[in-house]
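In: what would the 3D arrangement of this be:
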Amino acid sequence: MSRTAFAFLMAGIAGVVLIAMVVAWRARVRREPAVQGLGAAPTGAVIVNFPKASYVSTTPVGAPFERAVIPGLQYKGYAALTVQRDGVTIEVTGEDPVHIPSENVVGSTTAGGRIGKVVERDGLSLLVWRAESSGTEPRELESSFRFSNPGEQQTFAEAIEKMSNNTTQEDA
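Out: Presented below is the predicted three-dimensional model:
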């Protein structure tokens, strides 16, 4: 086989693989229940702002290798992450911002890996939240972030706890 024929063969295989990936992703988007209940931008006092956190993925709780398809949270990249008294805003570069009301936030935890990234033990921060889906019961999701240092990771956990405590006090 000549080099030219081999190059065309490899380009054809790569093209078929890319087309299959696009078709599979679109099928996944169609199967995924639409997320509802993501509110308007929070207006409360800012607890903490991370202008450049690394957003990894959003997955269902208990399924760390199954990416949830949510507009604004589909692709990994850098994100501006803001925790306010009445909610959390995640703005991944190039995507529309996602606003999660504080009543939908369950808490935060850590993990060593999620789809798209494996790091040291407890190296990822997880925002655990509840999303209303069309036609189904609410489901819990985990959005994962990688911060540049453990201090930021601790600050994030404390901010989520502070926001959650504020919501609990308002409900009482």
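In: all contacts plus neighbour counts: C-alpha atoms, from now on.
Out: Will do.
In: buried stuff in stretch 126-145?
Out: Neighbour counts over stretch 126-145 (16 or more other C-alpha atoms under 10 Å) mark 126-132, 140-145 as buried.
In: please give me the structure for this one as well, since I'd like to look at both together:
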Amino acid sequence: MNAHIPTHSAPRPTTSIDQPDFVALRPASGDEHLLRLYCMPPAGMSAPYFQAFTSYLPPAVSLLALQLPGRGRATGTPVHTDLHRLGQLLAERIDQDDDGHPYAVFGHSVGALIAYETVTCLTRQGRRPPTLLALSAMAAPHHPDFTVRAPDVLLGGR
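Out: Predicted structure coming up:
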């Protein structure tokens, strides 16, 4: 089983625990992956929230789960409260991994807000968007319930 997840030829800089990053919960098996799946957990949860998903994925799918500061091994570090800035950081991180293969972004609950903002930032910055953006347990951004369910602190005062 090959545990390597292909990235750009340049090495990815190591992030510290006070920065958001993705944890590889399940690298693709075989010589090459076909799809990289980025998962954003709900509020208060960390990357292992998605561990149960790994047994349901085909071998060519790698799962990378978001690990935010203030969660898991980064407990006690300052949390991000500006959704737009967080989206920019994650868009940059996803772009670093872009090897031309399809990728998908999934977010659940508050993770759906983060996923949506991340993909919005990717698009706004002219970077390659995901093949699929899947969101669950959150109202669509154009729906009136969106602003009710998305606290101002997460929206950066928008």
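In: TM-score for these two?
Out: Aligned and superposed, the two chains score 0.30 in TM-score terms (TM-score structural alignment, normalised by the length of structure 2); 82 aligned residues with a C-alpha RMSD of 5.1 Å.
In: just to revisit the earlier point, in the buried residues of stretch 126-145 of structure 1, find the pair that's most separated.
Out: Using C-alpha to C-alpha, the buried residues of stretch 126-145 of structure 1 reach their maximum pairwise distance at Glu132 and Phe145, which is 21.9 Å.
In: how many residues are close by Glu152 of structure 1?
Out: When neighbours are defined as other C-alpha atoms under 10 Å, Glu152 of structure 1 has 16 of them.
In: actually Ala7 of structure 1, not the one I wrote
Out: Neighbour count for Ala7 of structure 1, taken as other C-alpha under 10 Å: 11.
In: also Pro144 of structure 2?
Out: Pro144 of structure 2 has 10 nearby residues by other C-alpha under 10 Å.
In: just Ser136 of structure 2 next, same as before
Out: For Ser136 of structure 2, the neighbour count with other C-alpha under 10 Å is 15.
In: and for Asp97 of structure 2?
Out: 19.
In: same check, this time on Met21 of structure 1
Out: 12.
In: could I get the buried residue list for whichever helix in structure 1 runs longest?
Out: As assigned by DSSP state H, the longest helix anywhere in structure 1 is helix 3-31. Under the neighbour-count criterion of 16+ other C-alpha under 10 Å, helix 3-31 of structure 1 has Val29 buried.
In: same for the helix or strand following that helix, what does it pack against?
Out: Using DSSP states H and E, the helix or strand that directly follows helix 3-31 of structure 1 along the chain is strand 35-36. Applying 3 or more C-alpha pairs under 8 Å, 6 or more residues apart in numbering; DSSP states H and E, one finds that strand 35-36 of structure 1 contacts strand 124-133.
In: after the strand it packs on, which helix or strand is next?
Out: Using DSSP H and E, the next helix or strand after strand 124-133 of structure 1 towards the C-terminus is strand 139-146.
In: who touches that next one?
Out: Contact with strand 139-146 of structure 1 is made by 53-61, 114, 123-133, 153, as judged by C-alpha atoms under 8 Å, 6 or more residues apart in numbering.
In: ok, now with 6 Å
Out: For strand 139-146 of structure 1, the external contacting residues (C-alpha atoms under 6 Å, 6 or more residues apart in numbering) are 54-61, 124-131.
In: which strand runs longest in structure 1?
Out: strand 46-60 (DSSP state E).
In: tell me what that one is packed against?
Out: Counting contacts by 3 or more C-alpha pairs under 6 Å, 6 or more residues apart in numbering; DSSP states H and E, strand 46-60 of structure 1 is packed against strand 77-84, strand 139-146.
In: now render the ones you listed as JSON lines, adding distance to Phe6 of structure 1.
Out: Compiled in JSON lines, those are given as follows (distance: least, C-alpha to C-alpha, whole Å):
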{"stretch": "strand 77-84", "distance to Phe6 of structure 1": "35"}
{"stretch": "strand 139-146", "distance to Phe6 of structure 1": "41"}
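In: now for the ones you listed, which one comes closest to Asn49 of structure 1?
Out: Judged by C-alpha to C-alpha, the one of these that comes nearest to Asn49 of structure 1 is strand 77-84, at 4.4 Å.
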